[in-house]
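# got a structure for you, letters missing:
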């Protein structure tokens, strides 16, 4: 496992932020996590980091591919304040439990659960996990900051209507709650889109289904403590067991953080808390989404949401 770290003292905050930045952006047409948006001309990572720092975050972990390192440094690392500790972790397919095996020809990343597994050596205490190519809004970070020292997993959920794209169908994890604040199951719906006044989505077992606009969905904003790493190890063993997989299967399988949550919920007495953000989430699933994201981030900047970023008081260029 390849690791880079800045020179600061090895001290891990319980408010660590993990950013999944290894995506290839196939539908967008490139590594969208390094694209700049809004009148401040910054990556979505930096907008999120700005909110995290405002809530006390002192440590950021970037999980990426080795060939993305230069872009990550240029577009993000150079803008971190000097007092923020960071690590760069490379998601490498070879970083698996010894009992696992994949085909040597496998190039595609193994999924978000494997990405977090690759960061196990640089994390202690509690931490949040987000996607590099999504913008989550201020409220998500405010909500998670209330969980300080909690040993129960949690997620930030959004209303479905606030997560759609105008340019094509999207996939979302639909939440089913055991009560108003605990996650029971996540069901992956595909090709979710607005048609007239209705929102439709599909699953493998259910063709075109009508979905309520206020249905809560996961956008991959998680809160964990160290108990997640034994779960990730077990999930990787279940997915890439050398005794069970043939080479063809190992070239196709992936494991995701919702799979880890499902496994965690069966093995832990602590339910996953669901925190609901009423901010609008937005991202760039398609290249055409960029115009909308530029406009919205510029509006939020005008409202002062990124004062520390625009005034260079917290996030400043190191070059």
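Looks like it arrived, so ask away. If you're wondering where the values come from, they're calculated on a predicted model, not measured in any experiment.
# okay, CA-based contacts and neighbour counts for the rest of this
Noted.
# the helices in the stretch 101-250 of the chain, which residues?
112-117, 138-145, 228-239, 247-250 (DSSP state H, counting those that start in this stretch).
# buried residues in the third one?
It refers to helix 228-239. 228, 229, 231, 232, 233, 234, 235, 236, 237, 239 (16 or more other CA atoms under 10 Å).
# second structure follows, compare the two:
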């Protein structure tokens, strides 16, 4: 049975948060969220972790997240996402400074990953149950193609008390596969307890257990070729907008919409934690202390 790989998207600079939050210590021994993600992936049977970063902070990142840090328990590789890393024949439009988005980041790992893999955000704390769930699914895929998966969370377990959030609201068909994924912005819990989103029109209420994507996806290596091919089409349509981004849901919706692929929605009852805003950090640190007290993690993660 082939062990899956964990692909960690860590190239973002955390503009809203105000610092390079991928490396920010949140555990009792200054562990970053990435440490807990890798720890959970090892326990779930993953065999390798690949980080997508930028050259601008390569030195600092390598000093922290080398194979030595993880005690040799998992293979480590690093790839880079840069603005000019584009398919042949494409160029960076004049004035473009914004990165190309999450699916462009995934594309950077094409030469490093040759087995089923999970994709995560570096700054999201997904919980051990999520890695176990997606790891088990990926291990069953073998040489399958076009059979993907994602872990969906209940919306009420992904909110921030410090501001609005954006979430991919998922539609699920009778067979448990994704039928649609729509990005909803400015989601928050109102004073009356209802969860609503303000997408520019009238406020619309969302159910507490609405399944949402937190960018925890599982793919097989054929996804890289699909992405490379479709990026050219997307580029032609969007290169005039220097702030447009090639997101994972953009690619997923295309493949599902044209019948190329199916994507199984794996539900998680776990509480998601993140640091969308700097004010979220104390709550995350307190949650980690509770999980340590409950025996879910050792106090010194890599001792």
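Arrived safely. Computed from a predicted structure; not experimentally measured.
# before we move on, back to that, adding distance to residue 309 of the first structure, write the buried residues of helix 228-239 of the first structure out as JSON lines.
Output for the buried residues of helix 228-239 of the first structure, formatted as JSON lines (distance: CA to CA, whole Å):
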{"residue": "228", "distance to residue 309 of the first structure": "32"}
{"residue": "229", "distance to residue 309 of the first structure": "33"}
{"residue": "231", "distance to residue 309 of the first structure": "36"}
{"residue": "232", "distance to residue 309 of the first structure": "35"}
{"residue": "233", "distance to residue 309 of the first structure": "37"}
{"residue": "234", "distance to residue 309 of the first structure": "40"}
{"residue": "235", "distance to residue 309 of the first structure": "38"}
{"residue": "236", "distance to residue 309 of the first structure": "38"}
{"residue": "237", "distance to residue 309 of the first structure": "42"}
{"residue": "239", "distance to residue 309 of the first structure": "41"}
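# for the equivalent of residue 19 of the first structure over in the second structure, which residues are in contact?
In the second structure, residue 19 of the first structure lines up with residue 8, judged by TM-score structural alignment. Contact analysis of residue 8 of the second structure by CA atoms under 8 Å, 6 or more residues apart in numbering lists 49, 50, 51, 52, 119, 120, 121, 122.
# returning to that earlier point: relative to residue 211 of the first structure, which of the helices of the stretch 101-250 of the first structure is closest?
helix 138-145 (23.2 Å; CA to CA).
# give the aligned range of that closest one in the second structure.
Counting by TM-score structural alignment, helix 138-145 of the first structure corresponds to residues 128-135.
# longest single helix anywhere in the first structure?
helix 289-302 (DSSP state H).
# what are the buried residues along it?
289, 290, 292, 293, 294, 296, 297, 298, 301.
# so residue 205 of the second structure makes contact with residue 199?
No: contact criterion CA atoms under 8 Å: residue 205 of the second structure and residue 199 do not qualify, at 11.4 Å.
# quick one: which helix or strand includes the match of residue 19 of the first structure?
strand 5-9 (DSSP states H and E).
# quick check: next helix or strand after that strand?
Immediately after strand 5-9 of the second structure, counting by DSSP H and E, sits helix 33-43.
# by contact count, what packs against that following helix?
Applying 3 or more CA pairs under 8 Å, 6 or more residues apart in numbering; DSSP states H and E, one finds that helix 33-43 of the second structure makes contact with strand 124-125, helix 128-139.
# how close does the match of helix 138-145 of the first structure sit to the first structure?
Stretch 128-135 of the second structure: mean distance to aligned residues in the first structure after superposition is 1.0 Å, counting by mean CA distance after the TM-score superposition for the first structure.
# my guess is residue 79 of the first structure contacts residue 316. True?
Yes: in this structure, residue 79 of the first structure is within contact of residue 316 by CA under 8 Å, at 4.7 Å.
# returning to what we had before: closest to residue 263 of the second structure among the contacts of residue 8 of the second structure?
Using CA to CA, these come closest to residue 263 of the second structure at residue 119, 13.8 Å.
# tell me the average deviation of the longest strand anywhere in the second structure from the first structure after fitting.
The residue-count maximum for a strand in the second structure (DSSP state E) belongs to strand 178-189. With mean CA distance after the TM-score superposition for the first structure, strand 178-189 of the second structure departs from the first structure by a mean of 0.6 Å once superposed.
# that strand maps to which residues in the first structure?
Going by TM-score structural alignment: strand 178-189 of the second structure matches residues 183-194.
# now the matching stretch: buried residues?
Under 16+ other CA under 10 Å, the buried positions of stretch 183-194 of the first structure are 183, 184, 185, 186, 188, 189, 190, 192, 193, 194.
# likewise stretch 194-213 of the first structure?
Neighbour counts over stretch 194-213 of the first structure (16+ other CA under 10 Å) mark 194, 199, 200, 201, 202, 211, 213 as buried.
# ok, residues contacting that stretch?
Contacts for stretch 194-213 of the first structure (CA under 8 Å, 6+ apart): 159, 160, 161, 164, 166, 188, 189, 190, 191, 192, 193.
# mind redoing it with 10 Å?
159-166, 168-172, 174, 187-193 (CA atoms under 10 Å, 6 or more residues apart in numbering).
# one more: stretch 270-279 of the first structure?
Here stretch 270-279 of the first structure has contacts from 136-144, 151-159, 162, 175, 177-185, 216-218, 222-224, 261-262, 264-265, using CA under 10 Å, 6+ apart.
# now do it: distance to the chain's middle.
15 Å (CA atoms, centre = their mean, to the nearest Å).
# what do you get for stretch 167-180 of the first structure?
15 Å.
# next one: stretch 95-114 of the second structure
Distance of stretch 95-114 of the second structure from the chain centroid (CA atoms, centre = their mean) equals 13 Å.
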